[in-house]
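*Asks:* what follows is a predicted protein model with its sequence.
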Amino acid sequence: MDMQGNRQLAVTQQQAWDALNDPEVLKRCIPGCDKVQADGDNRYAIGMALKIGPVAAKFNGKILLSDINPPSSYKLGFDGQGGVAGFGKGSAQVTLAPNDEGCELGYTVNAQVGGKIAQLGQRLIDGAAKNLAEDFFKRFDEEMQRQHPENYAAKVVMGDSEAEAETSAQNSGVPVWVWVAGGIVLAAAAWWLR
């Protein structure tokens, strides 16, 4: 299974990097996770409950970070065992690129599954993996909002005022540029009549 994507975050590259390397943050953000513990240099032990279709299992695994380039990127290798449910192993390349809105988190995942999980079919597995990734990013974004509300407050204020203006114009059925042009014409007429 291969999966890739990216996500815009309102936090700085360093703030995102620190969070992605914090076991407690990861524990809160990974769906079904109940354990992320340091287990040596750039090694972590992880425990999580996972349900894909009719197969549910508790997975225990290891994560190893390599090719670490702070605060820009790292490679993550993982290997998890779920008993009779099967196993999952693979790697992910994670990148953080700063931009005007904060930073963009990009990822590319290559994974293999075996056991009962592999018998479920590729479409079901791919769908579950995408849902897990979306759930992780939603939780991670919420965690960043909790930890760095000042970054998100500015984004919301700017976004809400633009959205309100657009919604107001759409509800009236008159394009925004007409309101702006009309305002300019009225101001010019008032000045001329003086």
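*Replies:* Sure thing, it's come through. Numbering: from 1, shown residues only.

*Asks:* please make it C-alpha for all contacts and neighbour counts, starting now.
*Replies:* Fine.

*Asks:* what helix or strand is the residue most central in space within the chain on?
*Replies:* Closest to where the C-alpha atoms of the chain average out (C-alpha atoms, centre = their mean) is Phe137, at 2.5 Å. Per DSSP states H and E: Phe137 is located in helix 122-147.

*Asks:* just checking, what packs against that helix?
*Replies:* Counting by 3 or more C-alpha pairs under 8 Å, 6 or more residues apart in numbering; DSSP states H and E, the packing neighbours recorded for helix 122-147 are strand 2-9, helix 23-29, strand 43-52.

*Asks:* following the second one, which helix or strand shows up next?
*Replies:* It refers to helix 23-29. Of the helices and strands lying after helix 23-29 in sequence (DSSP H and E), the nearest is strand 33-38.

*Asks:* of the helices and strands packed on helix 122-147, which is nearest Asp100?
*Replies:* strand 2-9 (10.5 Å; C-alpha to C-alpha).

*Asks:* let's bring in a second one:
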Amino acid sequence: MDMGGEERIAAPREVVWEALNDPDILRQCIPGCQSLEQKSPTELAATVKLKVGPVSATFSGEVTLSDINPPESYMISGEGKGGIAGFAKGSATVTLLEDGADTLLRYATKAQVGGKIAQLGSRLIDSTSQKLAAQFFADFNKAVVARVSQA
């Protein structure tokens, strides 16, 4: 499944870039995130609890940043295992464009699921994925704006 979108953030691009690379900000914004630990500048370990339809599972996995072009873009990819529920893996290309004093964040994602969770049907999985992505970027926007107003 592929999807994308954009979010206008009332902050300079450098501030948005810093937030995209801040594990504390990401932990606050990832829906269901229970832990996010930086292992290196480009690797994180995550535990996320999600509910898709009737299936609830805790996924543990790795997140990697690649194709890093500060402060313009990067690719974030991850893979998590949720025990009997199955697995989820995906990636997102994130691009930051200056638009006056604001930043336009554009994203394009690809995701794949397997196991019990995949049996729920692609429409439910697609709609849940879109909702989670929209929630992440809306929460990220609020966190960045809050950071700017405190500075």
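*Replies:* Perfect, I can see it now. These figures come from a predicted structure and were not determined experimentally.

*Asks:* circling back to that earlier point, now the helices and strands packed on helix 122-147 of structure 1 as CSV including mean neighbour count and distance to Ala16 of structure 1?
*Replies:* Output for those, formatted as CSV (neighbours: other C-alpha atoms under 10 Å; distance: least, C-alpha to C-alpha, whole Å):
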stretch, mean neighbour count, distance to Ala16 of structure 1
strand 2-9, 15, 8
helix 23-29, 18, 11
strand 43-52, 18, 19
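
*Asks:* average gap between the helix holding Phe137 of structure 1 and structure 2?
*Replies:* Compared with structure 2 after the fit, helix 122-147 of structure 1 shows a mean deviation of 1.0 Å (mean C-alpha distance after the TM-score superposition for structure 1).

*Asks:* which SSE is immediately downstream of that helix?
*Replies:* Sequence-wise, the next helix or strand beyond helix 122-147 of structure 1 is helix 149-172, with elements assigned using DSSP H and E.

*Asks:* against which helices or strands is that next one packed?
*Replies:* helix 176-193.

*Asks:* repeat that for 10 Å
*Replies:* Helices and strands touching helix 149-172 of structure 1, as assessed by 3 or more C-alpha pairs under 10 Å, 6 or more residues apart in numbering; DSSP states H and E, comprise strand 102-114, helix 122-147, helix 176-193.

*Asks:* buried ones in that helix?
*Replies:* By neighbour count, and taking 16 or more other C-alpha atoms under 10 Å as the criterion, the buried residues in helix 149-172 of structure 1 are Asn151, Tyr152, Ala169.

*Asks:* Trp177 of structure 1 versus the last one, what's the distance?
*Replies:* Read that as Ala169 of structure 1. The span separating Ala169 of structure 1 from Trp177 of structure 1 equals 9 Å under the rule C-alpha to C-alpha, to the nearest Å.

*Asks:* try the second one
*Replies:* Tyr152 of structure 1 sits at a distance of 29 Å from Trp177 of structure 1 (criterion: C-alpha to C-alpha).

*Asks:* do the same with Asp135 of structure 1
*Replies:* Separation of Asp135 of structure 1 from Trp177 of structure 1 (C-alpha to C-alpha): 39 Å.

*Asks:* please apply the same query to Gln4 of structure 1.
*Replies:* Between Gln4 of structure 1 and Trp177 of structure 1 the distance, using C-alpha to C-alpha, works out to 39 Å.

*Asks:* can you check Lys51 of structure 1 too?
*Replies:* Separation of Lys51 of structure 1 from Trp177 of structure 1 (C-alpha to C-alpha): 51 Å.
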